[in-house]
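*Asks:* Quick one: sequence plus predicted model below, questions after.
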Amino acid sequence: MTTTRLVWRQLLLLLVACGSTWTAVAWSAEGAKVSDVHFGTDVVPILTKLGCNGGGCHGKATGQNGFRLSLFGFEPDVDYDALVYEGRGRRVSRAAPDHSLLLLKATSRVPHGGGRRLEEASEDYRLLRDWIAQGANPPRADDPHLDRIEVSPGEQVLQPNSSQQLRVTAYFSNGTSRDVTRQTVYQSNEGGIAAVDATGLVKASSRHGLASVMARFGEQIATFHVAVPFAADGSKMAAAQSELDVLERQSDSSKINRLLFRQWRRMGVVPSAVADDATFIRRATLDICGTLATSEDVTAYLADQRSDKRARLIDHLLARPEYASYFALKWADILQNRGAGYSTSKQRAGTTLFSAWLRDSLESNKPYDQFVSEILTASGSQRENPPAIWYRTVRKSPEYVESVAQAFLGVRVQCAQCHHHPTESWSQEDYFGLAAVFSRVGRKGGFADAEVPTDEIIYLKEHGEVVHPRTGKILMPRPLGGSEFSLGTQDDPRLSLAKWMTSRENPYFARTMANRLWAHFLGRGLVHPIDDARSTNPPSNPELLDALSQDFIASGFDVKQLVRKIALSHSYQLDSAPHAGNAGDMQTFARFYPRRLSAEVMLDGMSQVLDAPTIFPGVPAGTRAIELPDENVAAHFLDVFGRPARMSACECERVDAPALAQGLELVNSTEIQRKLTVKTGYAERLATSHQSTAEVVTEVFLRALARPPRPEELKFAVNFLAAESDRAEAIRSLLWSLIATNEFLFNH
């Protein structure tokens, strides 16, 4: 090290007499006192910034090369001991700070598996060195703690291929603040729209859309929101605003629509045209009832000239029994009404009862807060109280916590089981405090000849506790992010949880349900994924989600009313085809996003078109796929097309991604072949009917696709049928060709 560098960078430790006490005071070569460097608020954030305590380095469970840090620095006491006392004290040298192994390895002056992480001339190096030179002081209770951080600007509209430098300020408990931009960790949730580098420079790409950048310093997180508009210049933006003026005047002025148009104006995106009536009746019938619209329904709807016919259609669909059956299937997935894993013959009665309870609750439009409370607080036997079936599958602390958090609060807290959540406020105390709510859930009786008892009674035990795995502290029941419940010795903590969860002030409960239903109807949640709400994954339209949530609460948690509002929104009524003004949009709902039919709806749709019900083993004849009591009813078709195993509360378990097996199933399925050839089926009836060829084609299109054939389609199909000598085989080919098209397989 040169003499000049020593003059400018080395600290001199002077012993200053203060009465009878000697105090170490750090002075720079210029004679100015150096600010105290605190381990928790100065050193740990640098280790996080450099990636030292990340999961791929020393922060993983086993550490790296004998050196282990807490993941992302959430346990500074543990980190201090690892740095200062472990490894024979070689990592920190108070007498010769520059020779500390911590600095030697980080600057690659000593071989380091992680490569060079620091430059000797950097501010981070100086801070680490200052801390060592000041005596490598440990974290103390009276050290200033980090109150919050702020990122500036908080939001910005960026033109494509432009940039914005962020500035992060940290505020401490002693009233001080400082710029921590260089020590902050950044991450974009949509790097393809707006990427961010290690210095906090955000660069917008040529893609349009919304992105959020997380800024994390210490335990605090702030978020920068960026919008890259579709209209790239002033003239295009003015043209888009003019089009939006016309469209908004033509739309109804509901609060939802006003907020949709507000975002479209901000983004300079023009929505697609409103979908035609044939498209809308098919779409709404599938989404509300999980059922195809019949040709009679389509014909009557197309002839209806009333201006409010879409609202009337929604009300009619919500009153149909299929609505309750279809959404009961959805909730059976979320609540893991599972039959696999143990004796089907012994457990089928239970899954059937729970499935029926779900269906009855939805059919009666039971208020959502009551619905959830009855599940969480269920006691007794499955025969007397079917919601108690939930406790048969959800049995252990992790299952309680993660199922409740994902299903009803829309958050993922799995990380907090082992360490502080890296991008949220959830700690291990939050995780195990929620687990403690269920620590007194007891079980007795039941048929225990299998992996899980099939008929047991749920009751409240006298005692039960949960211990913090790191501190050994017994944790009292508490909600996520909340204080301990005030409980008497005979009180059921589950009742307190249900009361807290369904409170109008709960920031997650109503929002989660509103977001879940928005995703069901629009193909994507305002928060996406729908059960991953966090500060670093904000809603694409926060005002809209707030409005839906508040309306839901004000209605008394009326699920049907929430469905009605969403189904009548401008976005839900749009055509799915993009145009030049919204091509690439996947966040603002400026068009309807097509999605493949779920496995059960697809199979039922084929059965409906071909008038050949699926025969399911072990259930009554005529049972539809959306009415099955559990996922353990054998049906190869359903498994191929993504029926979930119901192992978690995450809707992501239901797979709709394309696969080779699905194409082969459409071509070679014995079930589809049976439906096409059964003597009592639709294909056989058409083959022996006296209808003209054109009438047959028109009826087939209406039945399968909910629309009449286009002129060119009619001509082609008529010519095809006329050219075939075997009329029955030709009709089967026509029917198969339609149910194998994307138009049939997708809701669009």
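*Replies:* In hand now; what should we look at? Numbers count the residues shown, from 1 in each chain.
*Asks:* all contacts plus neighbour counts: C-alpha atoms, from now on.
*Replies:* OK.
*Asks:* Go through the helix or strand that contains residue 296 and flag the buried ones.
*Replies:* Element membership for residue 296, per DSSP states H and E: helix 295-303. For helix 295-303, a neighbour-count test (16 or more other CA atoms under 10 Å) marks 295, 297-298, 301 as buried.
*Asks:* Could you do stretch 49-68 as well?
*Replies:* So for stretch 49-68, counting by 16+ other CA under 10 Å, buried means 49-55, 57-60, 63-64, 67-68.
*Asks:* can you give me how far that stretch is from the chain middle?
*Replies:* Averaging C-alpha positions (CA atoms, centre = their mean, to the nearest Å) puts stretch 49-68 28 Å from its chain's average.
*Asks:* got it, and stretch 106-116?
*Replies:* 39 Å.
*Asks:* any idea how far the most centrally placed residue in the chain is from residue 512?
*Replies:* Closest to where the C-alpha atoms of the chain average out (CA atoms, centre = their mean) is residue 529, at 2.6 Å. Computed as CA to CA, to the nearest Å, the residue 529 to residue 512 distance reads 11 Å.
*Asks:* ditto for residue 123
*Replies:* 43 Å.
*Asks:* So between those two, which is more surrounded?
*Replies:* residue 512 (25 against 13; other CA atoms under 10 Å).
*Asks:* Tell me the one among the buried residues of helix 295-303 nearest to residue 541.
*Replies:* residue 301 (32.9 Å; CA to CA).
*Asks:* A further structure is provided below for comparison with the first:
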Amino acid sequence: MKRPTLTSNFRFFSILAFVGVMCTGLTQESGADDVIASLRDRFQSADVSEIPDFQKHVVPLMGRLGCNGRACHGSFQGQGGFRLSLFGYDFEMDHEGLSDRIDTDDPMESYALQKPTLIEPHEGGKRMSVGEWEHTVFLKWIEGGAKGVETPLKLNALRVTPSEIEFSASHQSQPLSVTAVWADGTEEDVTCLCRYTTNDETICQVDEDGIVSSGEVGDSHIVVAYDGAVVPIPVLRPVSEKTGDNFPELAATTMIDKHVVNKLSKMGIIPSETSTDAEFLRRVSLDMTGTLPTAKEVREFLADSSADKRERKIDELLESPAYAAWWTTQLCDWTGCSDQTLNNVNPANRQRGSEDWYEWIYKRVADNVPYDEIVENIVVANSRKPGESYRDYSERMSTYARDEDASYADQDGLIYFWGRNNFRATEDRAIGFAYTFMGTRIQCAQCHKHPFDVWTQKDFQEFEQFFTRVNFARNGGDRKEYNELIEELGLAELKGNEQRREMSKALKEGKTIPFPELTISQPRLTGAQRRKIAEAKKKGKKPQVPGKMARLLGEQTVDVDNIDDPRTALMDWLRQSPTQLFAKAFVNRVWASYFNRGIVEPTDDLSLGNPPSNGPLLDYLAQGFIDSGYDMKWVHREICLSDTYQRSWRPTETNIHDERNFSRAVPRRLPAEVAYDAITMATLNDDRAELFTSELDGRALTQTSPPRNARGGIDYALSVFGRSTRESNCDCDRSSEASLLQTLFVRNDDDTLDMLESRNGWLSSVSRQSQDESTNAAVKRRVENLERRMAQLQRQLKKAEKDKNKRLVSNLEKQLATVELQLLPLTEKQTANEEQPSEQDLESLIEEAYLRTVSRFPSEAEQTIAMTYLNDSEDLNAGIKDLMWALLNTKEFLVNH
């Protein structure tokens, strides 16, 4: 028996098969007769003469048996001194690992056969039995010489039938049939060699043979993987019998509605009715601008009877400063704007980098610059303008930093994106770039093949090459000029924080200080390349030297050494890639902001193994976005004008559990910045609330960066409500989960109570209108003093009359008359102040409280309850404050619905 020898000489080789997914329906198309039968059928007998292929058969079979999975030999450490590439992406590594465990002279004695059959002890348990087809495949491969892969064969397509499965009850089953279409023209049934996984085992399960069984009602996907291909297959089980012809006729006036209704008709889900005008106004205002509508705005919108008022409101909101502010905040989330990661990037001060970043994006969102143009000026950003020296650049940046009339937003590109301390290494840049602009997680491929997509470790390594020449030089790209500036400032002897403090002082004094610079370095040439260039120059020829090759994910290779700036190839690829991941990532994130979940969820995991819940809908939005010239407002308008967005949150019998198909509005907690601003705005007086919608200074919506610490004030509040930490390449950095701390903040935090009692608040204005408390107290004290004086004079008068002292009686009567004259107007004034407001006044106050918090008029029952409470309150102002506090603490206020 040949025993294994341990080796660490793992050499990696992989190839990416560009996979086209062909769907042929329930039966195979013409040409099916030429499909080679499955390995299971061909190797049932031990006397078969065929020799299995390592790429097509042996490696996939190891995947079926679990040998190259994460829990076995496919882990980073391997098992028992034996390691395979995860999911079999590296043929050379796998063949080398197996070669120590096979015996071609006596194949049955091969360790690779003895372990999985438990002839030899195996921690992984029994994986196959002697005489079964799996064992025969391995045996025949060893008998045939155990050959590896010289040149990997390209897999043109993986054809799976049926292309969609629809069940009608639980415990039904449907077998899948999978055909591999190879570049040499052969087609083979590989059903028994694929890896099958389910994305939701409560809805559908799948066994190792590709037999899908139904579970609960709903929809999900089965994911089929073979060689380099990953193919998702939709699986549906309708929630009702109202499908197909039984589905009611619904008006679908937009393409969004047509795609959504088409899916709902398959699922038997009846969508909710259209939302009320009040619900729509509050929802779209919060979603699009992160801002509550004012009470005045609600009244006017509800009173407007025109048919196009919703469309006009959408257009109005898209032109508001708050729209630009809120979507700038979200773009800053996705691009990673944070003081924490921009530490010491801007020598002016610690916060200046994030402020510049925010202002740069805000200007472009406000001007509706096309999204691809914004991204281009991030991706290919340069510090210097053409012909500008490093000193000139530093002078310009110094002007931006100290001159209030100048703005970094006028700079062509956003260099800070490349200056983050978590974006320096090439692997970090590859991962961060894919996350930010493609909504894709490729970090798995940093170490092994992506388990749910086609990316391999080699793809990742080749993609990294686009970033090797991009440098963010903190000491500038021209060291000589940098040193000259430092010498002129007298800072050559200072280091670190001390030097930075003195630079900041020099800047305030009007001096030019050196700034960090984004540069593209020249390619590093090998000795052979230098000699070839020298020889060409001697002959007077232009050197033609092949350089370092980089691969655009899943697509062509690029010679990055022969491009002035490799990032231009990346930007061209984002626009032109047939995957449309660039457009899909943006529209999917925008959709998620409006619907509480993306068409692909999570929103930063666009991959073949995580397909969209409505593929045609995502394709439509992505293509429409591209056709619009990447007009961001087109996406917002298209979504908000749809019946799908304008549906009520009130569920129907069939959609109460729907979370994937957008059949109703899903109540969702307000994002952190929106929640804080909503509390602020609801408690402001009318004039300041009106200004709050257009003047953005001081709003939570415009906070440029997560704080370094959140010990109190607005930073604490935003932390409690889950603002994005912008720490990692994950949309989950922003939290929408409810928590006890949020409840405590709204109920009794000093910030909330201060807003309610603020001198500039609505309650204070109501108090001033109803009565002046300090004047009332003074009147009351004066009345009490005069009444005491009158009582005293009356006692003295009674005694004087008893004593028949006429002179004293006359004198006391005059004094009493004087006191009565003083008391009468004060008593009338006190009586007027103590009068309760009319019922009509109270109704108006209650309506105002509801309009400025939950953006609707109170119901009759709510009006009655509030009226009773205010009438029973000893202090009207305290009663109104209690009403406002109660409304701020309702779910209706703290969620968008």
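*Replies:* All right, it came through fine. Quick caveat: nothing in here was measured; it's all calculated off a predicted structure.
*Asks:* What is the helix holding residue 296 of structure 1 packed up against?
*Replies:* Helices and strands touching helix 295-303 of structure 1, as assessed by 3 or more CA pairs under 8 Å, 6 or more residues apart in numbering; DSSP states H and E, comprise helix 277-289, helix 693-705.
*Asks:* who's in contact with that helix?
*Replies:* With contacts defined as CA atoms under 8 Å, 6 or more residues apart in numbering, helix 295-303 of structure 1 is touched by 277-278, 281-282, 309, 699, 702-703, 706-707.
*Asks:* likewise stretch 837-856 of structure 2?
*Replies:* With CA under 8 Å, 6+ apart, stretch 837-856 of structure 2 has contacts from 278-279, 282, 292-295, 298, 678, 682-683, 770, 857-858, 863, 866-867, 870, 880, 883-884, 887-888, 892-893.
*Asks:* Now the buried members of the residues you listed.
*Replies:* With burial judged by 16+ other CA under 10 Å, the buried subset of those is 278-279, 282, 292-295, 298, 678, 682-683, 857-858, 863, 866-867, 870, 880, 883-884, 887-888, 892-893.
*Asks:* For the stretch 601-748 of structure 1, which segments are assigned as helices?
*Replies:* Secondary structure of the stretch 601-748 of structure 1 by DSSP state H, counting those that start in this stretch: the helices cover 636-640, 660-668, 670-677, 682-687, 693-705, 711-723, 727-739, 742-745.
*Asks:* and residue 321 of structure 1, which of the ones you listed is closest to it?
*Replies:* Residue 321 of structure 1 lies closest to helix 693-705 among the helices of the stretch 601-748 of structure 1, at 20.8 Å (CA to CA).
*Asks:* equivalent range in structure 2 for the closest one?
*Replies:* Per TM-score structural alignment, the counterpart of helix 693-705 of structure 1 in structure 2 is residues 842-854.
*Asks:* How far away from the center of its chain is that stretch?
*Replies:* Shown here is stretch 842-854 of structure 2, whose average C-alpha point lies 35 Å from the average C-alpha point of the whole chain (CA atoms, centre = their mean).
*Asks:* quick one: contacts for residue 456 of structure 1?
*Replies:* Going by CA under 8 Å, 6+ apart, residue 456 of structure 1 touches 381-382, 443-447.
*Asks:* The equivalent of residue 190 of structure 2 over in structure 1 - how many residues pack around it?
*Replies:* In structure 1, residue 190 of structure 2 lines up with residue 180, judged by TM-score structural alignment. Residues within reach of residue 180 of structure 1, counting by other CA under 10 Å, total 19.
*Asks:* Distance-wise, check residue 180 of structure 1 relative to residue 171 of structure 1.
*Replies:* If you measure residue 180 of structure 1 against residue 171 of structure 1 using CA to CA, the figure is 10 Å.
*Asks:* cool, residue 336 of structure 1 as well?
*Replies:* Residue 336 of structure 1 is 44 Å from residue 171 of structure 1, by CA to CA.
*Asks:* Please say which of these two ends up with more neighbours.
*Replies:* Neighbour tally, residue 336 of structure 1 and residue 171, criterion other CA under 10 Å: the higher count belongs to residue 336, 25 against 18.
*Asks:* Nearest residue to the more buried one in space, please, no chain neighbours.
*Replies:* residue 646 (4.8 Å; CA to CA, 6 or more residues apart in numbering).
*Asks:* Give the aligned equivalent of that neighbour in structure 2.
*Replies:* In structure 2, residue 646 of structure 1 lands on residue 726 (TM-score structural alignment).
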